[in-house]
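> Give the three-dimensional model of this entry:
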Amino acid sequence: MRQEIIALYDEYTHKGMDRRLFMERLAALAGGMAAAAALVPLLEANYAHGAMTEPDDPSLTTERVSVPTDSGELAGYLAKPADASQPLPAIIVVHENRGLNPHIEDVARRAAKEGFLVLAPDFLSSLGGTPDDPDAAREMFGGLDMDQVTAQARAAIDWLAAREDSNGNVGIVGFCWGGGVVGRVAVAAPELDAGVVFYGPAPPSEEVASIQAPLLLHYAGLDERIGAGVPDFEEALEAAGKTYTLHMYEGVNHAFHNDTSEARYDEEAATLAWERTIAFFKETLAG
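Reported below is the predicted structural model:
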């Protein structure tokens, strides 16, 4: 798919463009409204298309949970190996700006199948929870208090660390909007044991010195919007002597790991980034 169409969709999903304007501009690029309509399913999420695990996978135990925080209950999806006999390292999976949807629950199950206790919180809980309509979910993110989100994530870290089925070590991985949350949490939470960012905006350079957890950073070579902040982030990490590994996946787009979006998903890059993520968490969160 032409890169200008990918860039337009990225602008639509991250910069508040309304759907009518998006379709008008897409039609101009595609050569007509009918052609634009045919492209939309390739751009938007198809949860069934991308699922890699089954919700009722017998090798896993899953449940809906509620995490107490100072700003109210944080709903979440918890997954772990069904046959776990020892406390497990724990991971928080932070969703994109579409909320806690079937794709993120699938990602949580993938991590659980690798031997982790995994919590995927719904950070739209304070606004009534993630709706079924992805566009409605996207519009809700402007109403979030990001300091409250950071505090809720820290409460989730404490909640996981204190569970009997946890070994007390907690990491966090986030995608897109969730990647930005990982940066904020890494700055604010000395209790965090490891963080992984998938193409999320970097925290302010002047706050990087507060980061204590080791970081694994995944970015997309064609992602000009997020990529613009990467050099300053890396410079700040180097200047502060932080432990991090940064991978730039050339020739792929923002959201390359999201296999529900046919136009942006890149199987090779996604597979490699996920393998690196699991290996990183196994190294940093071992008991």
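> alpha carbons only for contacts and neighbour counts from here, please
Noted.
> For residue 4, pull up the helix or strand it's in.
helix 3-14 (DSSP states H and E).
> outside of the helix or strand following that helix, which residues touch it?
Later in the chain than helix 3-14, the nearest helix or strand by DSSP H and E is helix 19-30. Contacts to helix 19-30, defined as CA atoms under 8 Å, 6 or more residues apart in numbering, come from residues 5, 8, 9, 12, 33, 34, 35, 36.
> tell me the contacts of the third one?
Taking CA under 8 Å, 6+ apart as the contact definition, residue 9 lies against 22, 43.
> Distance check, it against residue 183.
According to CA to CA, to the nearest Å, residue 9 stands 24 Å off from residue 183.
> got it, and the second one?
Counting by CA to CA, the gap from residue 8 to residue 183 is 26 Å.
> what does the fourth one give?
Using CA to CA, one obtains 23 Å as the distance from residue 12 to residue 183.
> quick one, which of these two is more surrounded?
residue 183 (26 against 16; other CA atoms under 10 Å).
> any idea which element that one lies in?
Counting by DSSP H and E, residue 183 is found in helix 177-188.
> so how far is the helix or strand that comes right after that helix off the chain centroid?
Downstream of helix 177-188, the next assigned helix or strand under DSSP H and E is strand 194-198. Centre-to-centre, strand 194-198 and its host chain are 9 Å apart (CA atoms, centre = their mean, to the nearest Å).
> next up, for comparison:
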Amino acid sequence: MPDTNNHIPQEAFDWYDEYAHGGMDRRTFMAKLGGLVALGYSMTVLTSALLPNYALAEQVSFNDSDILASYEKFSSPDGHGEGQGYLVKPTTEKASYPVVLVIHENRGLNPYVKDVARRLAKAGFVAFAPDALYPLGGYPGNDDEGRALQRTLDRSKIQHDFVAAANYLKSHPLSNGKLGAVGFCFGGYMVNYLAAVDSKLLSAGVPFYGTPAAKTLRANIKAPLMIQLGELDARVNKSWPEYEQDLKAAGVEYQMHMYKNAKHGFHNDSTGRFDKESAELAWQRTLSFFNEKLS
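A predicted model of the protein is given here:
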């Protein structure tokens, strides 16, 4: 009998990554997991490791006295007309703060990403986490439904919505005028895109396991970047060598951290992909980077 708690095969995580990014339907994904069950693995253990449990992801309570959270709308004339996001600010009284846009994965503004925004506010930043699914009623409370909904939206309009959100946050009355962005998976791609689509928009970007923007845009990048990658994330990592060449050609200040034995999604503490040591190191590096570049 396999040790199902500690030795879930990497292929199961690869299947989940393919399923989560549209390369495999749910029926096929579950059938493949069923094959592991036939080998002695528990379906309960497999699904609990692969699918999110958002009760595990709350590191900063929305009731924390050091922060204040609210939902704020912004105009997006080139996108879906109007967007909404989760704004979290410190309760200390200062005239201005460095500001950070927080960008979710390909499933809408789930509880994990909202908690990331609270973590940033707890660390002294004003954080804003838009929900790409706002035009469809917002994150539905279920990742599978969220992924399906996000696929129905026009990709270019989503990108315009995040540009609009970035401009909203950068010009916020509490902003010191320096904007950072951090994102995960799809959100990592969006950080790369924001840095490339408008060279004056970001002052710093931290994409976690995100693919680069279109090659034609990369020469526009001026903002310093901190690239966070997991060693076992073959799908995203194969884009890095060419992206690095283009960053060098454009004279971009960048650093890349590859986390040993870390999977795609290693920062997400609501799933079995979470790697506590790598996630904590990556997050401390992120905060230090933003403190340096946005102060």
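> returning to what we had before: just the contacts of helix 19-30 of structure 1 now: which is nearest residue 50 of structure 1?
Nearest to residue 50 of structure 1 among these, counting by CA to CA, is residue 9 at 18.9 Å.
> What does the closest one correspond to in structure 2?
Counting by TM-score structural alignment, residue 9 of structure 1 lines up with residue 16 in structure 2.
> Check residue 194 of structure 1 too.
That one, residue 194 of structure 1, aligns with residue 204 by TM-score structural alignment.
> who's in contact with its match?
Applying CA under 8 Å, 6+ apart, the residues near residue 204 of structure 2 are 179, 180, 181, 223, 224, 225, 289, 290, 293, 294.
> Quick check: the gap between the match of residue 9 of structure 1 and residue 287 of structure 2.
29 Å.
> what do you get for residue 186 of structure 2?
For residue 186 of structure 2, the distance to residue 287 of structure 2 - CA to CA - is 21 Å.
> count of neighbours near residue 15 of structure 2?
Neighbours of residue 15 of structure 2 under the rule other CA under 10 Å: 19.
> my bad, should have said residue 243 of structure 2
Residue 243 of structure 2 has 17 nearby residues by other CA under 10 Å.
> nearest residue to it other than its sequence neighbours?
Nearest residue to residue 243 of structure 2 in three dimensions, chain neighbours excluded: residue 212, at 6.6 Å (CA to CA, 6 or more residues apart in numbering).
> close enough to count as contact, that neighbour and residue 185?
No. Residue 212 of structure 2 lies out of contact with residue 185 (CA atoms under 8 Å); the separation is 10.7 Å.
> quick one: which helix or strand includes residue 179 of structure 2?
strand 175-184.
> and that strand, which stretch of structure 1?
So strand 175-184 of structure 2 sits over residues 166-175 in structure 1, by TM-score structural alignment.
> Need the counterpart of residue 95 of structure 2 in structure 1.
Using TM-score structural alignment, residue 95 of structure 2 sits opposite residue 86 in structure 1.
> Give the burial count for its match, as a bare number.
10.
> helix, strand or coil for it?
coil (DSSP: H, G, I helix; E, B strand; the rest coil).
> ok, residue 180 of structure 2 touching residue 100?
Yes. Contact status for residue 180 of structure 2 versus residue 100: in contact at 4.5 Å, counting by CA under 8 Å.
> still on that earlier bit, have a look at how far, on average, the match of strand 175-184 of structure 2 is from structure 2.
When structure 2 is superposed, stretch 166-175 of structure 1 averages 0.8 Å from its matched positions, counting by mean CA distance after the TM-score superposition for structure 1.
> Can you give the contact residues for that stretch?
Stretch 166-175 of structure 1 has contacts (CA under 8 Å, 6+ apart) with 87-96, 117, 157, 160-162, 179-182, 192-200, 255, 281, 285-287.
> Name the residues of it that are buried.
166, 167, 168, 169, 170, 171, 172, 173, 174, 175 (16 or more other CA atoms under 10 Å).
> Same question for stretch 143-154 of structure 1.
Judged by neighbour count using 16+ other CA under 10 Å, the buried positions of stretch 143-154 of structure 1 are 149, 150, 151, 152, 153, 154.
> Next: stretch 15-30 of structure 1.
For stretch 15-30 of structure 1, the neighbour count (16+ other CA under 10 Å) marks 22, 23, 25, 26, 27, 29, 30 as buried.
> Give me the aligned partner of the first one over in structure 2.
Residue correspondence to structure 2 (TM-score structural alignment): residue 22 of structure 1 is matched to residue 29.
> still on that earlier bit, helix or strand: which one has the residue nearest to residue 243 of structure 2?
Judged by DSSP H and E, residue 212 of structure 2 forms part of no helix or strand.
> Can you get me a residue count around it?
The local packing of residue 212 of structure 2 (other CA under 10 Å) involves 23 other residues.
> just the one 3 residues further on next, same as before
The tally of other residues near residue 215 of structure 2 (other CA under 10 Å) stands at 11.
> Tell me the spacing between the equivalent of it over in structure 1 and residue 50 of structure 1.
Under the alignment (TM-score structural alignment), residue 215 of structure 2 pairs with residue 205 in structure 1. Here the distance between residue 205 of structure 1 and residue 50 of structure 1 works out to 35 Å (CA to CA).
> same thing with residue 130 of structure 1?
Distance, residue 130 of structure 1 to residue 50 of structure 1, by CA to CA: 19 Å.
> which one of the two has more residues nearby?
Just comparing residue 130 of structure 1 and residue 50: by other CA under 10 Å the higher neighbour count belongs to residue 130, 21 against 17.
> Now for that one: which residues touch it?
98, 99, 100, 101, 122, 124, 137.
> Among these, which are located in helices?
residue 137 (DSSP state H).
> which among the contacts of residue 130 of structure 1 end up buried?
Counted by 16+ other CA under 10 Å, the contacts of residue 130 of structure 1 give 98, 99, 100, 101, 122, 124, 137 as buried.
> Many thanks, we can stop here.
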